[in-house]
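Student: coords below, sequence missing:
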């Protein structure tokens, strides 16, 4: 992964640069498809702002954060990007379920119906999302 770090109106210390690179390498370790990262840091008065753009194959993720110092602002951005990457990865996993996996996991709800206007293969599964089921599962995990 290529990392480009820019700071407006000031330089970047070696310790800050290595901190940023290590955090972004941690994201790359969990999500291998990250191509490059753009980090823009700025200070306005007492406020510190950080913007990060992650380029993944076919997608660009963006996070903006602020904090008492640049490391805190950077950490808030990394947390936001981690959540975005987690959601993206779970969407990809859900879409890539095979028919057998869908049946075994209980995600297969209904068979696809043949549309008279469009020729389709009969018997293809339709995966649907039940928000109530997801809430029940989350409540079981958290114990609330």
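Tutor: Great, that's in hand. Since the model is a prediction, treat every value here as computed from it, not as a measurement. Numbers count the residues shown, from 1 in each chain.
Student: going forward, measure contacts and count neighbours with C-alpha atoms only.
Tutor: Fine.
Student: Kindly provide the distance from the residue in the chain sticking out farthest from the centre to residue 69.
Tutor: Relative to the centre of the chain, the most outlying C-alpha is that of residue 116, 38.5 Å out, by C-alpha atoms, centre = their mean. Residue 116 sits 61 Å away from residue 69, going by C-alpha to C-alpha, to the nearest Å.
Student: In addition, the following structure is provided for comparison:
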């Protein structure tokens, strides 16, 4: 981790600098990519203040502590930062697992909608089991569920169809062209 230590109202000390760098090197195990840490150590009257800003790996984490002892302030702020990093990493893992399991919200596409070429959105593929049934039965199944659409094999034509809820309260049927 690239670290810069700044001293305000305090004589620069190699001991404090090396202490901060040693502690921050332990954070590399939490971060996948290189990060940058900006540390400001200052003294105001009897208060010792440690401020840390860590930027990198899609994270921007800040922490600040005031105590009577500089080493204690550094340890306390690093504990806070560790909790913040773990929490952020957990959120990222949960978002990725939600995407992989197909829990993404279904899109409502209106008739005549043409997506922009440069929209930057992701296409998330999911697999769906579909059963043979009539379109009327598909509407009844849709009423029983909270879903916005149902994919099924039309028992009359033996082709895949989609029944969906429209914004006006009616139902739409999507059939392939012959």
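Tutor: Alright, I've got the coordinates. Please read these numbers as outputs of a predicted model, since none were measured by experiment.
Student: about what we covered before: helix or strand: which one has the counterpart of the residue farthest from the centre of structure 1 in structure 2?
Tutor: Residue correspondence to structure 2 (TM-score structural alignment): residue 116 of structure 1 is matched to residue 109. Using DSSP states H and E, residue 109 of structure 2 is not contained in any helix or strand.
Student: swap in residue 123 of structure 2?
Tutor: For residue 123 of structure 2, there is no host helix or strand (DSSP H and E).
Student: I'd like the distance between it and residue 113 of structure 2.
Tutor: Applying C-alpha to C-alpha, the value for residue 123 of structure 2 to residue 113 of structure 2 is 16 Å.
Student: Can you show me the strands along structure 1?
Tutor: Secondary structure of structure 1, counting by DSSP state E: strands at 2-7, 34-44, 47-56, 59-67, 108-111, 125-127.
Student: Nearest to residue 87 of structure 1, out of those?
Tutor: Of all the strands of structure 1, strand 59-67 sits nearest to residue 87 of structure 1, with 11.5 Å by C-alpha to C-alpha.
Student: That closest one vs structure 2, mean deviation?
Tutor: After superposition onto structure 2, strand 59-67 of structure 1 sits on average 1.2 Å from its aligned residues (mean C-alpha distance after the TM-score superposition for structure 1).
Student: Run through who's touching that strand.
Tutor: By C-alpha atoms under 8 Å, 6 or more residues apart in numbering, the surrounding residues in contact with strand 59-67 of structure 1 are 47-55, 72-74, 76-78, 80-81, 84.
Student: Stretch 72-90 of structure 1 now?
Tutor: 20, 23-24, 27, 31, 48-52, 61-67.
Student: That one vs structure 2, average distance?
Tutor: Average distance, stretch 72-90 of structure 1 versus aligned residues of structure 2 after superposition (mean C-alpha distance after the TM-score superposition for structure 1): 0.8 Å.
Student: What residues sit buried inside stretch 32-49 of structure 2?
Tutor: Going by neighbour count (16 or more other C-alpha atoms under 10 Å), the buried part of stretch 32-49 of structure 2 is 35, 37, 39, 40, 41, 42, 43, 48, 49.
Student: any idea how far stretch 123-136 of structure 1 is from the chain center?
Tutor: 21 Å (C-alpha atoms, centre = their mean, to the nearest Å).
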